[in-house]
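Chemist: sequence and computational prediction follow.
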Amino acid sequence: MKLATWNINSLRVRLPQVLDWLAQNPVDALCLQELKLADEHFPLEAFTDIGYHAVWAGQKTYNGVAVISREPGCDTTRNLPGFDDPQQRVIATTLPSPAGPLRVISAYCPNGQAVGSDKYEYKLRWFAALHEWLKNELVAHPRLAILGDYNVAPADEDVHDPAKWEGDVLVSEPERQAFRDLLDLGLSDAFRLFPQPEKSFSWWDYRRFAFRRNAGLRIDHILLSEALRPLCTACEIDKAPRAWEQPSDHTPVVATLTFS
């Protein structure tokens, strides 16, 4: 069973790329972020035509998340219960798996703009709310995967130039601590369960030929619960779509779960 995440930076613009990628990579579930379209404009038929189901939380111009899946989901939740937020950043649904129900969450975590800004403080509050919600989700759904754009590079090895980025948003210590707090719930960073090439990133700025220079960050992650960790047999970053014409600035991350 393959689970993937991809911030596509406008589904309206990049729907053909998503469909092409799914044709080449028929994963069981694809979590999308930054749909940037209202609910009523979600292109459901384009996915049903190729054999997929979808749940989504859309928002005009900004944000928006979805789970595209081979099997229909159930018990779907939008946003963080108890956290008053008009921004559409979380969609969770339960999918069937050979081991039993599998909770899949697509999350678009706040960027934070700049350390010390109002948006940065919102980001930290949002992560705290996510942490509290996941505590309960993990009790209710022991097989849980939360995939998405976390807007946090967890360690210096996830940054192309740690000295240049030191103290900035996406790498600041409070943000990294918020990410570690999620791991302390019993979640594991699937990518770091395996040896990986150095300078492995999932996001590259559009400016200054960043992708060509591999001047990126690893900010897109797949976190797995304790029940799923031993089932994970691979996790890879697929850099190919970042080289396509008019690409997203992010590229997919894919985890493989193997059930005996």
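Modeler: Thanks, I have it.
Chemist: C-alpha only now, for contacts and for neighbours.
Modeler: Fine.
Chemist: count the neighbours of Gly51 for me.
Modeler: Other residues lying near Gly51 total 11 when counted by other CA atoms under 10 Å.
Chemist: now swap in Leu185 and tell me
Modeler: Around Leu185 there are 15 residues (other CA under 10 Å).
Chemist: tell me which residues of stretch 231-248 come out buried.
Modeler: Buried residues in stretch 231-248, counting neighbours by 16 or more other CA atoms under 10 Å, are found at Leu231, Cys232, Ala234, Cys235, Glu236, Ile237, Asp238, Lys239, Pro241, Arg242, Pro247, Ser248.
Chemist: nope, stretch 115-126 is what I meant
Modeler: Buried residues in stretch 115-126 (16+ other CA under 10 Å): Val115, Tyr120, Lys123, Leu124, Trp126.
Chemist: which other residues reach that stretch?
Modeler: Identification of contacts with stretch 115-126 by CA atoms under 8 Å, 6 or more residues apart in numbering yields 83, 109-114, 167-169, 172, 174-175, 178.
Chemist: for stretch 34-50, same thing?
Modeler: Outside stretch 34-50, the residues that reach it (CA under 8 Å, 6+ apart) are 7-12, 19, 53-54, 56-66, 68, 108.
Chemist: ok, now stretch 68-82?
Modeler: Residues outside stretch 68-82 that contact it (CA under 8 Å, 6+ apart): 27-32, 47, 51-55, 57, 85, 88-96, 129-130, 133.
Chemist: now the buried members of the residues you listed.
Modeler: Looks like the contacts of stretch 68-82 have 27-32, 47, 52-55, 57, 88-95, 130 buried, using 16+ other CA under 10 Å.
Chemist: on that earlier part again, quickly check the buried residues of stretch 231-248 for the two that are furthest apart.
Modeler: Maximum pairwise distance in the buried residues of stretch 231-248, criterion CA to CA, is 31.8 Å, between Leu231 and Pro247.
Chemist: just the helices in the stretch 1-150 of the chain please.
Modeler: 11-24, 44-48, 118-140 (DSSP state H, counting those that start in this stretch).
Chemist: can you list those in a markdown table and add distance to Asn79?
Modeler: Formatted as a markdown table, the helices of the stretch 1-150 of the chain follow (distance: least, CA to CA, whole Å):
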| stretch | distance to Asn79 |
| --- | --- |
| helix 11-24 | 19 |
| helix 44-48 | 20 |
| helix 118-140 | 9 |
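Chemist: okay, one more to line up with it:
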Amino acid sequence: MKIATYNVNGVNGRLPVLLRWLEESQPDIAVLQELKAPQEKFPRAAIEAAGYSSIWRGQKSWNGVALLSRVGEIHETRRDLPGDPDDVESRYIEAAVNGLLIAGLYLPNGNPRPGPKFDNKLRWFDRLITHAAELIATGLPVIILGDFNVMPTDRDVYKPERWLDDALFAPEVRTAYARLLEQGWTDALRTMHPDETIYTFWDYFRNAFGRDAGLRIDHILLSPLLADRLQDAQVDRHVRGWEKTSDHAPVWIELSD
């Protein structure tokens, strides 16, 4: 089974890119982030025509997450992260699909740091860690994946010395990611590429993609029950080079049956 995550950076404006990638890569399950579309503007018909059922949580102009499947019904379990009833941002979606529990997320950016946006990022991360522990405790096969907006180590960022003051590379954020992994989650991409320089995001400015000045901020985490089933994990880097594409590249894993 092939499971992917892709920050599309505007699902309607980049719909041709999304559909082209779905046809080429054919993930069985995919989660999307940064839809940047209200609930009623999600392109459900076009995605259905590509062979995928979908659930989504939209938000006008910002955020937005979706889950797509071509391998069975999507049984939604939640569409918000527990812990803050006043959080109205569309950043989390969770569903059971084909024997897996899939949690798709778009973690807050947190810049500028310090400030209220950074404080909110840390609170969101704490809520994620709490909920992830509950997911681990179920003993179910769970995958948490999406745009985490964190570079876990120096190896995950081009010229780390330039990012020391950024919320994506802050010590508190990297510590939070490490706390998450300590629950027993497997970072699939790093597990398959332990020593490689591998990125998932390249800014639009300063020819970042051409210079390979990237970041690894899109992650796929596997619960203990799935760790031994991991066969492959890759970045569809070439998609970042397509015309009118997102600044992220899709990331995917393959699990054995």
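Modeler: Looks like it arrived, so ask away. These numbers come from a predicted model, not from an experiment.
Chemist: make a ChimeraX selection of the buried ones in the contacts of stretch 115-126 of structure 1.
Modeler: Here is the ChimeraX command that selects the buried residues among the contacts of stretch 115-126 of structure 1 (16+ other CA under 10 Å):
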select :109,110,111,112,169,172,175,178
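Chemist: show me the two of the contacts of stretch 115-126 of structure 1 that sit farthest apart.
Modeler: Phe83 and Gly167 (27.5 Å).
Chemist: list the contacts of the residue lying closest to Leu37 of structure 1 once chain neighbours are set aside.
Modeler: The shortest distance from Leu37 of structure 1 to any non-neighbouring residue, by CA to CA, 6 or more residues apart in numbering, is to Lys60 (4.4 Å). Residues near Lys60 of structure 1 by CA under 8 Å, 6+ apart: Lys36, Leu37, Ala38.
Chemist: which of these lies closest to Thr258 of structure 1?
Modeler: Lys36 (33.3 Å).
Chemist: residues near that closest one, how many?
Modeler: 23.
Chemist: swap in Gln87 of structure 1?
Modeler: 15.
Chemist: grab the nearest non-local neighbour of the residue positioned nearest the centre of structure 1.
Modeler: Nearest residue to the geometric centre of structure 1 (CA atoms, centre = their mean): Gly148, 0.9 Å. Excluding the flanking residues, the one nearest Gly148 of structure 1 by CA to CA, 6+ apart is Ala107, at 4.7 Å.
Chemist: counterpart of the one you found in structure 2?
Modeler: In structure 2, the residue matched to Ala107 of structure 1 (TM-score structural alignment) is Leu105.
Chemist: quick check: its match vs Glu161 of structure 2, distance?
Modeler: 28 Å (CA to CA, to the nearest Å).
Chemist: which of these two has more neighbours?
Modeler: Set Leu105 of structure 2 next to Glu161 and count neighbours by other CA under 10 Å: Leu105 wins out with 30 against 10.
Chemist: what about the more buried one, distance to Leu81 of structure 2?
Modeler: 9 Å.
Chemist: between those two, what contacts are shared?
Modeler: Joint contacts of Leu105 of structure 2 and Leu81 (CA under 8 Å, 6+ apart) are Arg91, Tyr92, Ile93.
Chemist: list only buried entries from the contacts of stretch 34-50 of structure 1.
Modeler: 7-11, 53-54, 56-59, 62-66, 68, 108.
Chemist: which ones among the residues you listed lie within strands?
Modeler: Using DSSP state E, the subset of these located in strands is Asn7, His53, Ala54, Trp56, Ala57, Val65, Ala66, Ile68, Tyr108.
Chemist: of those residues, closest to Thr258 of structure 1?
Modeler: Ile68 (19.8 Å).
Chemist: need the nearest residue in space to that closest one, chain neighbours excluded.
Modeler: Ala54 (4.5 Å).
Chemist: any idea what that neighbour aligns with in structure 2?
Modeler: So, by TM-score structural alignment, Ala54 of structure 1 is matched to Ser54.
Chemist: isn't its match up against Leu67?
Modeler: Yes. The pair formed by Ser54 of structure 2 and Leu67 meets the contact definition of CA atoms under 8 Å, at 5.6 Å.
Chemist: looking at structure 1, name the residue matched to Ile154 of structure 2.
Modeler: I think there's a mix-up here, since residue 154 of structure 2 is Asp and not Ile. So, by TM-score structural alignment, Asp154 of structure 2 is matched to Asp156.
Chemist: sorry, back to before: the helices of the stretch 1-150 of structure 1: which one's closest to Pro195 of structure 1?
Modeler: Comparing the helices of the stretch 1-150 of structure 1 by CA to CA, helix 11-24 comes nearest, at 24.8 Å.
Chemist: mean per-residue distance, that closest one versus structure 2.
Modeler: Superposing on structure 2 places helix 11-24 of structure 1 at an average distance of 0.7 Å from its equivalents, by mean CA distance after the TM-score superposition for structure 1.
Chemist: okay, buried residues for that helix please.
Modeler: Those would be Leu11, Arg14, Leu15, Gln17, Val18, Leu22, for helix 11-24 of structure 1 by 16+ other CA under 10 Å.
Chemist: the aligned partner of Leu224 of structure 1 in structure 2: what's it in contact with?
Modeler: Under the alignment (TM-score structural alignment), Leu224 of structure 1 pairs with Leu222 in structure 2. If a contact means CA under 8 Å, 6+ apart, then Leu222 of structure 2 has Pro141, Val142, Ile143, Ile144, Trp185, Thr186, Asp187, Ala188 as its contacts.
Chemist: thanks again, I'm all set now.
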